[in-house]
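Asks: Provide a 3D model corresponding to the input given below.
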Amino acid sequence: MGWLQQLKPLSDVADKIGGFLFNLAWSKGTRLWNVEEEAEKLRRTEKRIRALLRDAEEHRYIDDESVKLWLLELKSVAYDAETLLDRLTTFTAVARLESAEPSRKRKRSWLNLQLGPRQRWGLDAKITEINERLDEIARGRKRFKFQPGDAARRAQPGQRPRFVEVAACHDESSQIFGRAKEKEEVVQALLSDHTIPLPVISIYGAAGIGKTTLARLVYNNAEVQSSFPTRIWVCLSDKCDVTKATKMIMEAITKVKCDALSLDILQQQLQEHLSTTKFLLVIDNLWAEDYNFWELLRCPLLAGEKGSKVLITTRNERVWRRTTSTILPVHLKGLDDEECWLLLKKYAFLHGQGRENDALSKTGRMIAADCRGSPLAAKSLGMLLSDTNGEEEEWLNISNQMRILNEDNNRILPSLQISYHHLPYHLKQLFTLCCLFPVGHEFEKDEVIRLWIAEGLIQCNARRRLEAEAGRFFDELLWRSFFETSGSSTNQRYRVPSLMNELASLVSKSECLCIEPGNLQGGINRDLVRYVSILCQKDELLELTMICNYENIRILKLSTEVRISLKCVPSELFHKLSCLRTLEMSNSELEELPESVGCLTHLRYIGLRKTLIKRLPDSVSTLFNLQTLDLRECYRLTELPEELSRLVNLRHLDLHLEWDRMVPIPMPRGIDKLTSLQTLSRFTVTADAEGYCNMKELKDINIRGELCLLKLESATHENAGESKLSEKQYVENLMLQWSYNNNQAVDESMRVIESLRPHSKLRSLWVDWYPGENFPGWMGESSFTYLENLRICDCRNSRLLPSFGELPKLKKLHLGGMHSLQSMGTLLGFPSLEVLTLWDMPNLQTWCDSEEAELPKLKELYISHCPRLQNVTNLPRELAKLEIDNCGMLCSLPGLQHLHDLVVRRGNDQLIGWISELMSLTSLTLMHSTETMDIQQLQQLSALKRLKIGGFKQLSSVSDNSGMEALSSLEFLEISSCTELQRFSVVGLQSLKDFKLRHCTKLEALPTGLGNLGSLRCVEIHDIPNLRIDNTGTVLPDSVSYLTLSGCPDLESWCRNTGAQRVKKIPNVKIGF
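Replies: Here you go, the predicted model:
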């Protein structure tokens, strides 16, 4: 057990001396030992070390092994001094709090943060040791001829080039060099017709050669955008499996989180989404050499419409050569010297930073020639040269450094080493932590920023928050190409380019350890390791005891793309790893943390996102330095530590954000003490008598981002007003939720919501289960000029809607569960509304009170469970998608001749008849609409490409002349749950590519003409037990490449016996699963 666990409690002493600032003295000879004095001395020592370290680092190229060892020792002293100083600073701050808070009011003391005589001796000896080591190291500087003040020559934070102003240079489509031919080839390949299913274009090349840039140029090409209605971009890490890759594709399409865990379910969902569209899928950074990976991933992609294609980038030649259906293999070579010079020059003289002359041009061309054809190198060096303001001597120095490093034949491009070594010291430190990320790993900006802050790499700035200052540094590293954006999701994500990832590993190789379970690297000096990243695979059992001997580590991070099997953390681990600042255990099956986590005096960051944690140990409340507690998507969490308010340095309390999956967790009292708190994603309101946190405690907390207020029936309008929500200008998304069947008085609820007026900069508002009869006046005010999304749900007493049409930026309006609403009111205004959803409004009768409605930009309309609604008038011609479900009195919707996508569930005969007038329809879904169904009503829809029919219990036959043959453009057809269907014909549907048949229990034969459909690619048949095979004709056409069967005994038997040879020719088959 370490000395922190053996300390004698000082709480009683601190209470008694109250007026002193932890000024406990203990005699050692003739001098007094005072914590603050020693802390100040150590602080001065630590500053000396940092200055010396900065000077050493500014000597950019260190090849002498003795110098490298000297530098490692210097860093080691720096870490030790910082850790000791952090302990002393913590002791002082804790004592101040303890003295101000009598022990009788505390249920738990900071026992591990107090100092007794024995520990004072140890700390005194440690300070002496650090000073002696520093003196020895300082003598080494003279031996190596380092000059003091070298670092002053380099730019300091805040004096860097105007990278924010030149952010436009990230637009790679603005000007390209040397890739026009390749770009044109790839674009033409994408736009051309091909006979093989799912053609693939693969771009292969070395790291940093411009594969992703070329793919992005093509992806954003205007012709490509117009040719592919659906474009998908995913970036895969080198450890990604098929399930994870499929889920990423699904999320990129739907823009929402995918919860499906089974690969079969994921593939069915993906196939469903792709079957109605022509898509372009870009798979950036494909690593998987396993042939089965691509074949499995490819299966659902085959369902896409004709012309769908896949574009792959890879640095793995095996992947490039083994990817099936490749129509254009592009082996991307380096740029020539002239092209490198043009690219380098573009950034070197950006925004007039220096002027080109003959001398600079000559030197610049020499530098460009040493880039070895790498666009990443040329761009990175160009940005570096822009810092010099055109000084010829600096350009020559960089050219000489390039030549020296080229002679060493380093594996990492010399230009990237130079770009790194020329970074100011603070940016070097920040970039070094990127060694923790696996190749291809995507991350959010805030994730990295919080990691930097936890590591103490961001200094306080009176003008900016720590997060804002770190954000500036992040943007600069992005501008310098140490990071790059990823196009795989709607929320902006980033990654470290693969070459930069190698560079980060190189410069941190003594300090960072990336390990895999059962494969612990040997030959590592354990005392030097500060950062550990554990790379885990799916279902891999993880034992953390293997890192117990790395006692100096500051960051412990699980790096995984899938949830890993880690149930618990051994208690002794935290006794060993007393220097930890970041504990990142997200995406694991962790159910609990041991109480020993309270021993981690220096801990700033706990990441438990997507774990199975149910409660946190009480000792978490003693983590005085904790800044971030990430509990997002912890759906089993039921409570927070009772003394959470003692975490006075907490900046971010992330609780799960999926509002429709939240269980109210009471908030402990004292939240108002957390004055540094910026993130508090949810807050459960409780009555004063319940003993939990009160709403008025939010008064002085400057919350940012998202805030959800739960159980508002417990609020009073006085407390609601005291929360001062209207002053929280950085809250962008707000949810106001009452509980189901709450008993709050109607008048009081109206006063509460009136008192909860948010700041006018709000972007999204959700009101749920509000019991009042009227909405507050502020809800429809035009002053909310930023509000884009508004959702009102289950407000069952509300009779009138506010004037939402006055909201100038409102794009999405969702209204549901409003049982007392009879009219939508005056639908005037709505200058920006694109999506309108109405559901569960049993008494809604009138679409609009006036004769006219204004919804000029409405593109999508969803109406569900509005049984008394009779008409919907004056819809815009631009409306593209309409869904109607269980609206029994709705007979027609005139003026929709340009509608493309229509879904009708549980409609009446008149509505079905009206559909025949919609000549522009390309997609139609009819489910459970009437007891009878006449297919001839659809034969006028010649543009129809997708048709789903289901639940028509009286539909018994679809014959050859039923009118189905008139649907010559039909590419997707699904028939389901037509329990009386006995005969079905697909004769004449020569464009049909995807056919699905489900739950038609009386059908005894395959559809007539199925074997003659030359375009048919995908066939799915499920749960048709009486289906028999007639061997006299062609069962399946040769074009079929995807076959799925279940619940069809005779057809399955045919596939295994008589038709086995035919089925073997089908690339993707699933039978009887």
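
Asks: Could you use CA atoms for every contact and neighbour count after this?
Replies: Noted.

Asks: pretty sure Gln937 contacts Leu918?
Replies: No. Between Gln937 and Leu918 there is no contact under CA atoms under 8 Å: 11.3 Å.

Asks: the more surrounded of these two?
Replies: Shown here are Gln937 and Leu918; by other CA atoms under 10 Å, Leu918 has more neighbours (20 against 17).

Asks: I'd assumed the more buried one was in a strand, is it?
Replies: No. Leu918 sits outside any strand when classified using DSSP: H, G, I helix; E, B strand; the rest coil, being coil.

Asks: tell me which strands and helices the longest helix along the chain is in contact with?
Replies: When the chain is scanned for its longest helix (criterion: DSSP state H), the result is helix 65-100. Secondary structure elements in contact with helix 65-100, counted by 3 or more CA pairs under 8 Å, 6 or more residues apart in numbering; DSSP states H and E, are helix 11-17, helix 35-58, helix 117-143.

Asks: another one to check against the first:
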Amino acid sequence: MRKTHTGESPYSLAFGTEAVLPPEVIFPMLRTACVRPLLCSRPEPHCVDSLDAVGGCFFDSCWRRSSYHYNLAHRTKAIQERFDRIARERHDLGLQVSGGINQLQITERPQTSSLEDDLKVLGREEDREALISMLLSSNNSSHNVTVLPIIGMGGLGKTTLAKSVYNDHRIKQHFQLRMWVCVSENFDETRLTKETLESATREFSTTTTNMNLIQEDLFEQLKGKRFLLVLDDVWNEDPIKWHRYRNAIIGGERGSKILVTTRNENVGRIMGGWPPGKRMEDIGSSYFDELVSRSFFQSHKGYYVMHDAIHDLAQSLSGEECHRLECDLKNVGLEKKIRHLSFSCPRSMATSVESFFKFKKLHSLLLLKGYISRTGGIPDELFLRLRCLRVLKLCRRDIEELPNSIGSLIQLRYLDLTGTCIRTLPQSISKLYNLQTLILNYCNFLSEIPRGITNLIHLRHLEATSTLISGIAGLRRLTCLQELKRFIVRKDSGFKITELQDMNELRRHLCIQNLENVVNRKEASEANLHAKEHLSFLSLEWTEDRDLVLEDEILCQEEVLEALRPHHELRELTVMGYAGTRLPSWIGNSSFCYMETIHLSNLMRCKHLPPLGQLPLLRYLDIGGMPGLVRIGQEFSGTGDIKGFPSLIELVLEDLPALEEWVCSDDDELLPCLTDLGIADCSKLRALPCLPPTIKRLRISGVGLTTLPDLRGSNCLLSSLNVHDCPNLTSLQRGLLGQQLKAIEQLAITVCEELILLPPQGFKDLVSLKSLTIYNCPKLVPLEDDKGLLPRSLTDLRIGSCSKLINRLLADTKDLASLKNLRVTDCADLHRFPEEGLPTALESLGVLGCDNLLLLPAKLQELHSLKSMVIGNCHQVRWSPDEGLPMELKELCVYGCPLLKEYCLGKCSAHPQSTV
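Replies: Predicted coordinates for the structure are as follows:
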């Protein structure tokens, strides 16, 4: 009786591999056969010189095509015969196909409800507001119903966040109907439809299991209503099940939303629409991430390494197909079975290229080190013998040229020439029709890329300098290209912006420069930016250094920018050097609900800002170089359902020399998340609006303020304030320094030459203040009362060019037990330090440019923590004969003090690190 095998025998697996591998040769040949006619049917204009040339190409092409197809058919038939033979042997051996993977038993997970717990949720306010903004925003898709997923690992609070949003009063007012359904792991369409119907009607449905009747009833209940449906804890990755359930809920009014909580990103992607075709890069990345998470690979100094034991295991499992050879190639003995080979050995044992000729079935060849090119190139014969190569890595500085035979590697997918000294690429490289990745990083001698590179219509990644890539004419043919960091527009054929028309696989970053070369709106619209859904960052740049821009060109630029509307899922936008007087309607449109960052720079004639406050997820906004902007009005904050910059964290306004007014409403919901605000070079701006209490860092420089702004509320979070070069600022009595700033730790007021009055209580109420800098405020005077000006929390004090204030501040330092650093510069009214001496915790002391200072601080020898002291350009200062230096002093630097020189030279022996 014959024994039945349920597993795979090593014999059958190896034999099967030998048979399966040849189709990997056939499929590229099939694809090449399809690509060749396409390339021949659309020749470049400059490639056809005469009718004779066309005729010659035609007959030559026909003969080659016939031969190519005959060879292809013959090899395909041979593979079929090998599969038939394997099938017969499987039958003779009694091998059976495995029964498949057993289904895991699904355990019931606890049900959830929409009712909130009594416990208060902390730390999710920003996420909550952003999610509410997205739910309240208008739809951007062609469907009435939009899906918003909340994705994260278990225990992060996805359901809690969904409950908080579901029960918000704004959500209750906005949606006519709210429904909550706990899905869990068992995605049963009939059950879910019934539970959704029950949630919509607040009635228990009948016991019918007729899916059609239930769906019709649910469809009628939702028809014409704007609803919110929360599907909690979804695990299903089957798009067919989702779409069967979805059929009943698509009849809601436009603006309806489905909020999904899930642990799986694929679930959110599937429920947002039909699952898009996955890129091989995404699949490979997910596999790699999985291996990293399981410690198969380990991160090490920017690389990934493999533990010795794991390496041995991987080498064992890879069998005879993968080899890493370090020296001798002569006695390998597996030439016919090795598919992937990396070669590396010491230079003293280097080998010649002929040693690789015998590996005729190689799919991957990585020449890392140890191969010496005697001629600076690679012989033709290598690539003529290794025709199965799919991956080729030649990262060697001694390689100066490639042979024409590289064009015979029709299966090549990946070619890496990083760091080689190649000066030109052979024209035959344009025959690598299946090439998907070409890496030319650090090829410093390479001056251009062959014109025929655009024949590589399957190319997905081209890594080279922007200079090399910008010299390629006709990029429009590379429709699979996924990376194009910079595109420089020219008026020449092959370099116009229309080259981007069908390049809709571009992702991540795209910078389009020299947009002044776009001649009209039609040409700009043909760039088809709105269809490039994978782009995250887009920069639109005009040349900025042109002195004269005609009126017609201004109008043209306005039309061009209007036509360059990107996809609504763009996350970051930069507009630079634009000469129009107005920005396009799409900037600030609430349909761009994923926009996170906007930079507007050097818009020399722009007079108005768009309603950027209605972008729900905008977090960073930088506006600068707009000399025509006079007023920022309430329209800047938006007027729709979403307004007031609900997610903005950082706002920078700089180089706005004509700005006179910034008007904001007193709405408490304005800028609810703002933490960083920078205002610079706005010399005509006299006042700032009332700022939100969330502000943590405020920078004001070169602004015409007469008073500092106020902060809304009493619980202010301001921790850092820098005020610089405000020539109209005369008093700190009003504004935020007159409020209770219990969180502020750093304060700097510099180059405010008209500033006279300190805050009402000085700085002593700033109970958390650690660093205080006051520089070049010569008119600033102390308060009349005798109370202290400085808080006890201060650790760093820097005073400069404040002659009227210096003596009072130094007198207050006696009570500063935490002061570690003290620096005094350019104070002409300073004659002596306080007799009480300086705080004993002081670690660093600097006195510079105080021309009228007569004596150094008293009791220096008692400052046992002092480690560094610098005295410079104090021409009259002397050392008291009774004073000495603390033994703990490690650094003493004295310069420009002639009366101290002799004394200090005598002290140098005790302080070897000192400099006089």
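
Asks: Point out the most buried one among the helices and strands packed on helix 65-100 of structure 1.
Replies: Scoring those by mean neighbour count under mean count of other CA atoms under 10 Å gives helix 35-58 as the most buried, with a mean of 19.

Asks: Which elements pack onto that helix?
Replies: Applying 3+ CA pairs under 8 Å, 6+ apart, we find helix 35-58 of structure 1 packed against helix 65-100, helix 117-143, helix 425-432.

Asks: which one of those lies closest to Leu191 of structure 1?
Replies: helix 425-432 (40.3 Å; CA to CA).

Asks: so the closest one corresponds to what in structure 2?
Replies: Aligned by TM-score structural alignment, helix 425-432 of structure 1 falls on no residue of structure 2.

Asks: From the chain's centroid, how far away is that helix?
Replies: 24 Å (CA atoms, centre = their mean, to the nearest Å).

Asks: Now tell me what touches that helix from outside.
Replies: 54, 57-58, 157, 420-421, 452, 457, 473, 477, 482, 504-505, 507-508 (CA atoms under 8 Å, 6 or more residues apart in numbering).

Asks: okay, the angle between that helix and helix 35-58?
Replies: Counting by axes from the mean of the first three to the mean of the last three CA atoms, to 10 degrees, helix 425-432 of structure 1 lies at 80 degrees to helix 35-58.

Asks: where does Ala462 of structure 1 sit relative to Glu469 of structure 1, distance-wise?
Replies: According to CA to CA, to the nearest Å, Ala462 of structure 1 stands 10 Å off from Glu469 of structure 1.

Asks: Spit out the residues that contact the two alike.
Replies: In terms of CA under 8 Å, 6+ apart, Ala462 of structure 1 and Glu469 are not both contacted by any residue.

Asks: between these two, which one's more packed in?
Replies: A direct count of neighbours by other CA under 10 Å for Ala462 of structure 1 and Glu469 places Glu469 higher, at 19 against 7.

Asks: does the more buried one really touch Ile453, like I thought?
Replies: No. Taking contacts as CA under 8 Å, Glu469 of structure 1 lies outside contact range of Ile453: 10.0 Å.

Asks: sorry, back to before: what's the closest of the helices and strands packed on helix 35-58 of structure 1 to Glu182 of structure 1?
Replies: With CA to CA as the criterion, Glu182 of structure 1 lies closest to helix 425-432 of the helices and strands packed on helix 35-58 of structure 1, at 32.5 Å.

Asks: can you give me the angle the next helix-or-strand element following the closest one makes with helix 425-432?
Replies: Where DSSP states H and E defines the elements, the next helix or strand beyond helix 425-432 of structure 1 is helix 445-454. Orientation check (the same axes, to 10 degrees): helix 445-454 of structure 1 against helix 425-432 gives 120 degrees.
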